[in-house]
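*Asks:* Make a model of this:
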Amino acid sequence: MTQFSLKRLAVNPTETIYLNHPKLDAFLSLNKTKEFLANAAADIFSNDNPEYYTPGMELEVLSQGVVRLLINAPATGFKLIFNEKNSTSQGSDVYALEVTKDYVAFLSKNESGPANILATTKSIPALLEPGVDCYYWFSVDKKNKLLKYGKGDATQSLTLLTYSVKENFLKNLKYVGSSLDWSTITKRKIYELPVTIQLPPFVIGNEDITLEDIEAGVITSVGNLPKECQMLHSVVAGPKIILTDEIIVGIRGSLKNGKLKEILDKKGEQHADPKESYLRITLGMDMGYSPGVPFVLELWPGNGHYSPIHTHSDAYAIIKVLHNAIDCFFYPDLRKQDIKPYLKATFKKDQVTYLTPTLYRTHKLYNPTDDFTATLQCYRYASEDKVHYETFDFLNDKLEVDTFVPNTDLTYTQLKDVLKKEGYLTTPLKSKSEAA
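*Replies:* Reported below is the predicted structural model:
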């Protein structure tokens, strides 16, 4: 069985309260929450339960999918509603999510109050963040009869509230309503698949998958990747995508006292911590379908060099380790409130990981070993992306979102020239076109 290192990091536990309608009053009385919920709901929504609908905010499959929204600096709470029609539900059965600064609840109708509560939590991580931009998501899953809610990426690891519908699941929900005017929500997305199991960050070729791997659930097969990732994987996954022993020895030596060390030291001077630096060696040219050159050999010196927490222009990516190993920390979102990772994975030589605009997109790479690490990063925009955001966003030393234009420290040809001049590279390395 393939060996992987994956650690789910501690996150504040949710305090989920599941409510059973026939015992609702007794349960609420016992826990002294009935008055609290009623007062909070009255404070935020009074007797008004607005619903706004807009074209495009529709589930592709009835009662299945996720709505994910960026709510900009909300002053009050909000609701999201899965509805059979694109007009006010007027007390009919729906699945609604209510997010406030005091509690979060799943509702059976778009009416605040204990009688309609399916499940609720007062866990601080789940609550509304007034005055702060944040992604919120709501998942409906008719096959497994589940409702889920979370923040950041729509993924199982970031689920903050879950409710299992015991019977009579609403199977004809199509439209997504909001208590907020849709014109105030600038970033919104519908996903066809609901949040179910967490697709692991480790990618393995179909020829290497075992029954034990499937049972353990620690791998993602190439066939399960989005088409953009599959295209990138087909280029870099081959057995000849390697660094030769000569090049490895040369890079190690040059990082110690050669040209690569000189370049690295200059980059380190730009940061409060000089170890927040690494080298970008580009391969080929910018083809127009990625942020910068699509293929980048990144060199991570040992003893704690790392990247800032960053994202990749809403692009898809494949990362293959060519030498040594790298730690990867994954974060819910790119903001100072989310600098605690929810997942850590260690990728070793020849192992592959991936990221998408919706999964594992915010991360930090770190080399804790004594030796340097080499990774091959490959990027591609979504086929339907007509904007092509050309910069990487990252958290700077002040934990503010800053931008970085993908550049190059050296091309791969220039790297080989450096190693040759420094006496490390003696064997000519030619492409197939040069050999012909």
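*Asks:* okay, CA-based contacts and neighbour counts for the rest of this
*Replies:* Fine.
*Asks:* right, and the helix or strand after the host helix or strand of Y354?
*Replies:* In the assignment (DSSP states H and E), Y354 maps to strand 352-355. Heading C-terminal from strand 352-355, the first helix or strand you meet, by DSSP H and E, is strand 363-367.
*Asks:* now the next helix-or-strand element following that following strand against strand 363-367, angle please.
*Replies:* Using DSSP H and E, the helix or strand that follows strand 363-367 in sequence is strand 373-380. Put simply, strand 373-380 runs at 160 degrees to strand 363-367, going by axes from the mean of the first three to the mean of the last three CA atoms, to 10 degrees.
*Asks:* got a list of contacts for strand 373-380?
*Replies:* Strand 373-380 is touched from outside by 228-229, 232, 289-291, 294-302, 315-326, 367, with contacts defined as CA atoms under 8 Å, 6 or more residues apart in numbering.
*Asks:* and the following helix or strand past it, what does it pack onto?
*Replies:* The C-terminal neighbour of strand 373-380 among helices and strands, as given by DSSP H and E, is strand 392-395. Packed against strand 392-395 by the contact rule (3 or more CA pairs under 8 Å, 6 or more residues apart in numbering; DSSP states H and E) you find strand 401-404.
*Asks:* And the contacts of the strand it packs on?
*Replies:* L334, R335, T391, F392, D393, F394, L395, N396.
*Asks:* and the two most separated of those?
*Replies:* Largest separation among the contacts of strand 401-404 by CA to CA: R335 and T391, giving 16.5 Å.
*Asks:* circling back to that earlier point, mind checking which of the contacts of strand 373-380 land in strands?
*Replies:* Counting by DSSP state E, those place 295-300, 316-323, 325-326, 367 in strands.
*Asks:* One more, so I can put them side by side:
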Amino acid sequence: MSYSNSQKNLPRAVSLLPPVEFATQVLDHEESGAKTYVLPIHGQGVFLFSVTEPANLEGEIVSISFWDTFYKDGLRFTLGVGTLELSRISEETPLATVNTGLVQNRNAFYWISLDAHQRAIKFGVGEARLETMSFQYVLEGKTTDENHELVRFLEKLTTIKIPSVDSFKPIKLLRDPIVQSSPLRVKNTEELTMGDIANNSFLPKSNLSTIAQKLYDNVAGKRFVLDDESFSQFSQAIEYSIANPNGWCNATLIKKSGEFGEKNLNKTYLRITLGVNSGESPGVPYVMEIWPPGHYSPIHNHAGANAIIRVLHGAISVKLFPFLGTDDEESVAGFAVATFSKDDITWISPEMNQIHQLKNLDGNVETCITIQCYMYDAEDQTHYDYFDYLGTKGNTEHYEPDSDADFVWFKAQMKSEWEAHLKEQEEQFLKSNL
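*Replies:* Okay, the predicted model is just below:
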């Protein structure tokens, strides 16, 4: 799946939610209790939507149709709680009936992917990606000519028809269908190999959105490091401040131990901000985060913003979730875990990798230190300023990204603590009789 805008200047994603001006670009007309939207490219794309109260829908079903230009033929999804039926509109017999569909979770959202080239139709719950897919159907003819005819049938599909009811919420149209997994690690052009592309093992930096490429370039440089010529023992000083009962890091972690609900020292991390909030991101756009071994975040999202995360020291493990649950922290299972080490870079887009939980695993020895940077899409006129997270009682809570300290002050504080520590060690050595 490409995240760059390479096809006919068509946007890779079109919001169907407020602000209204974005929706009117694709809204065609309303008729007989239904709304219609036009696919950016005929025969392909992804439609994301939510159903706020699935069990309260009339008849407990919802119908979504993909029509050709003249409303002669198409595909219809009929969805209920735990049920899905796919039909070709011109035929009486359903193509497939399966035990998947809507789920009883008010935060859930769904996607349907249409891919004329592969004759593939997919459905999933949560972020639109292969890992969240719960249904796939490939139209198969008996001959090559029949398969070509099926491709032409799908390529004629231009319009999505949806129910006009309050509980059904169209969210977004994506230009490209879901065809393969998206690598979590990003690699720069100069380092990318043919094998990386063939094995789909890295996301090329050029495939990031324009905003994400900007963030990447700001933090991926060789001189963007912790231990530089101004303080070559910076990372050691941070480790010492965490371990020292009188250290600033130690005291601040203890102070924050109830930040996400009940007191839990391990459910804490430090946020050291670089620069100021200029209104382009949730909070200050550049944040150095400090994760001692065993420490972790709550499950949370990222306000629909783009983000780049680079590991500066140690290693961090990231668990991804399809959507933010509502009942308790186990109500929605994670679908992937990846561990990133020093200089690894990963990414977040408005549509992908938005919901995660970070942890410096218990068995690690080193503190993990990352640089995280955030920025809204240029088209984002909402600028939601909070990270929503799953609280200890299963409630969705709102966290306003804050700062524990400014980077310049923090570095000076660490240097002061470290120099005092070294001086004490020197004095002890002087008095010793080895």
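*Asks:* And the TM-score between them?
*Replies:* Here the TM-score for the pair of chains, by TM-score structural alignment, normalised by the length of structure 2, is 0.80; 364 aligned residues with a CA RMSD of 2.1 Å.
*Asks:* Which PyMOL command selects the buried ones in the ones in strands among the contacts of strand 373-380 of structure 1?
*Replies:* Remark: buried members of those, expressed as a PyMOL selection using 16 or more other CA atoms under 10 Å:
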select buried, resi 295+296+297+298+299+300+316+317+318+319+320+321+322+323+325+326+367
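*Asks:* starting at the chain centroid, how far to the strand holding Y354 of structure 1?
*Replies:* 11 Å (CA atoms, centre = their mean, to the nearest Å).
*Asks:* What span of structure 2 is that strand aligned with?
*Replies:* Residues 345-348 of structure 2 are where strand 352-355 of structure 1 aligns, with TM-score structural alignment as the criterion.
*Asks:* Stretch 204-221 of structure 1 too?
*Replies:* Using TM-score structural alignment, stretch 204-221 of structure 1 pairs with 187-204 in structure 2.
*Asks:* what's in contact with that stretch?
*Replies:* Stretch 187-204 of structure 2 is contacted from outside by S182, P183, L184, R185, V186, K205, S206, I345, using CA under 8 Å, 6+ apart.
*Asks:* Buried ones among these?
*Replies:* S182, L184, R185, V186, K205, S206, I345.
*Asks:* Neighbours of the alignment partner in structure 1 of G304 of structure 2, how many?
*Replies:* Correspondence of G304 of structure 2 to structure 1, assessed by TM-score structural alignment: D314. As a burial measure, D314 of structure 1 scores 24 neighbours (other CA atoms under 10 Å).
*Asks:* just to revisit the earlier point, could you list every helix and strand in contact with the strand holding Y354 of structure 1?
*Replies:* Using 3+ CA pairs under 8 Å, 6+ apart, the elements in contact with strand 352-355 of structure 1 are strand 202-204, strand 316-323.
*Asks:* compared with structure 2, how much does the longest one deviate?
*Replies:* In the superposition with structure 2, the aligned residues lie an average of 0.3 Å away from strand 316-323 of structure 1, counting by mean CA distance after the TM-score superposition for structure 1.
*Asks:* go on, the first one?
*Replies:* On superposition with structure 2, the mean distance recorded for strand 202-204 of structure 1 (mean CA distance after the TM-score superposition for structure 1) is 0.6 Å.
*Asks:* Please state the offset of that strand from the chain centre?
*Replies:* Going by CA atoms, centre = their mean, where strand 202-204 of structure 1 is centred and where its chain is centred differ by 16 Å.
*Asks:* Would you mind getting the average deviation of the helix or strand just after it from structure 2?
*Replies:* Proceeding C-terminally, strand 202-204 of structure 1 gives way to helix 211-216 as the next helix or strand, assigned by DSSP H and E. Once fitted to structure 2, helix 211-216 of structure 1 is off its aligned match by 2.2 Å on average (mean CA distance after the TM-score superposition for structure 1).
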